[in-house]
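In: have a look; sequence and predicted model below, questions after that.
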Amino acid sequence: VLLLELIKTCFIKCRAKDKVIQSTGDMIDFEGGSVTLNCTYETTSTVNYYLFWYIQNPSDCPEYILRRDKYEQADTAPEYKGRFNAILDKTMKTIPLTVQNVQLSDSAVYYCALRPTVRITFSQPLQKHLWKNRM
């Protein structure tokens, strides 16, 4: 149990300065138009990190739209390919989401999220430590 708490504490400390900042308020456009939602991020990660966009309709859970990472790997959910796109700008630390050919069904709450990669290294196998603590 002690070892797990240590991992949890390190993870929280490593991520303390990692965050996303989204513009607030409503975006209004006409059907068929194009809209861009802004998101800036800050991370202390020196390895890979991932940025995500999610959509949440009323009374539903957030739904995955797309992911971009530091090494320019990209993934977009099949139902959002074509009209939804985001380009990660590592210099400006932004990942704006652009929705083309806006439809009424696109009216929702959009979330930008960041997941840094944190490496925790142990000098001995984790299982061995857990086994010793249980005795």
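Out: Cool, the structure landed.
In: only C-alpha atoms for contact and neighbour calcs from this point on.
Out: Will do.
In: buried sites along the helix or strand containing residue 20?
Out: Residue 20 is located in strand 19-22, with elements delineated by DSSP states H and E. Neighbour counts over strand 19-22 (16 or more other C-alpha atoms under 10 Å) mark 19, 20, 22 as buried.
In: below is structure B, check it against A:
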Amino acid sequence: LSFWMFCSSTECKGEEKVTQPPGDVILTQGQTATLNCTFTTISSTPYLFWYKQEVNSYPKFILTRSLHSADNSPEFVKDRFDAELKDSSVPLMIQDLHVCDSAVYYCALSSSSRFFIVKYAPC
């Protein structure tokens, strides 16, 4: 997987970065998946987001995490989809995997007034 970041502000100088490890995660039904996402930011109040994109579909919002909030989309309940914002990472955990969980997952970062889009493209 390859990821690019675009900044909506002309002040963006590369201080903000989101990274996901390359390659596929292959597991079987019922297992727990941990999808890693690390980030760097100069913001003291970063917001991290996870999205799921199925084939021929748009990205669906799963959850957002910040220092002061933890919100999930109603479609992705916390007992199966969860993430903990740590110092510089926000790994997504998917418990009790179902076949329909097969998709591309990606994270995004928003900090202060700057908004970032993380875009998936095949290698």
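Out: Nice, I can see it. What you see is a predicted model; the values in this text were computed from it and never measured.
In: element containing the one residue sitting closest to the centre of the second structure, please.
Out: Nearest to the geometric centre of the second structure sits residue 107, at 1.9 Å (C-alpha atoms, centre = their mean). Assigned by DSSP H and E, residue 107 of the second structure falls within strand 104-111.
In: skip ahead from that strand and say which helix or strand is next.
Out: strand 114-121.
In: whereabouts in the first structure does stretch 24-31 of the second structure align?
Out: Under TM-score structural alignment, the match for stretch 24-31 of the second structure in the first structure covers residues 26-33.
In: for the matching stretch, measure first residue to last.
Out: The straight-line separation of the ends of stretch 26-33 of the first structure (C-alpha to C-alpha, to the nearest Å) is 15 Å.
In: ok, now stretch 113-128 of the first structure?
Out: End-to-end for stretch 113-128 of the first structure, by C-alpha to C-alpha: 35 Å.
In: and for stretch 96-112 of the second structure, what's in contact with it?
Out: 17-18, 20, 28-33, 35, 37, 39, 41, 43, 45-55, 80, 115-118, 120 (C-alpha atoms under 8 Å, 6 or more residues apart in numbering).
In: restrict the residues you listed to the buried ones and give me that as a PyMOL selection.
Out: To isolate the buried ones among these in PyMOL, judged by 16+ other C-alpha under 10 Å, type:
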select buried, resi 17+18+20+32+33+35+37+39+41+46+47+48+49+50+51+52+53+115+116+117+118
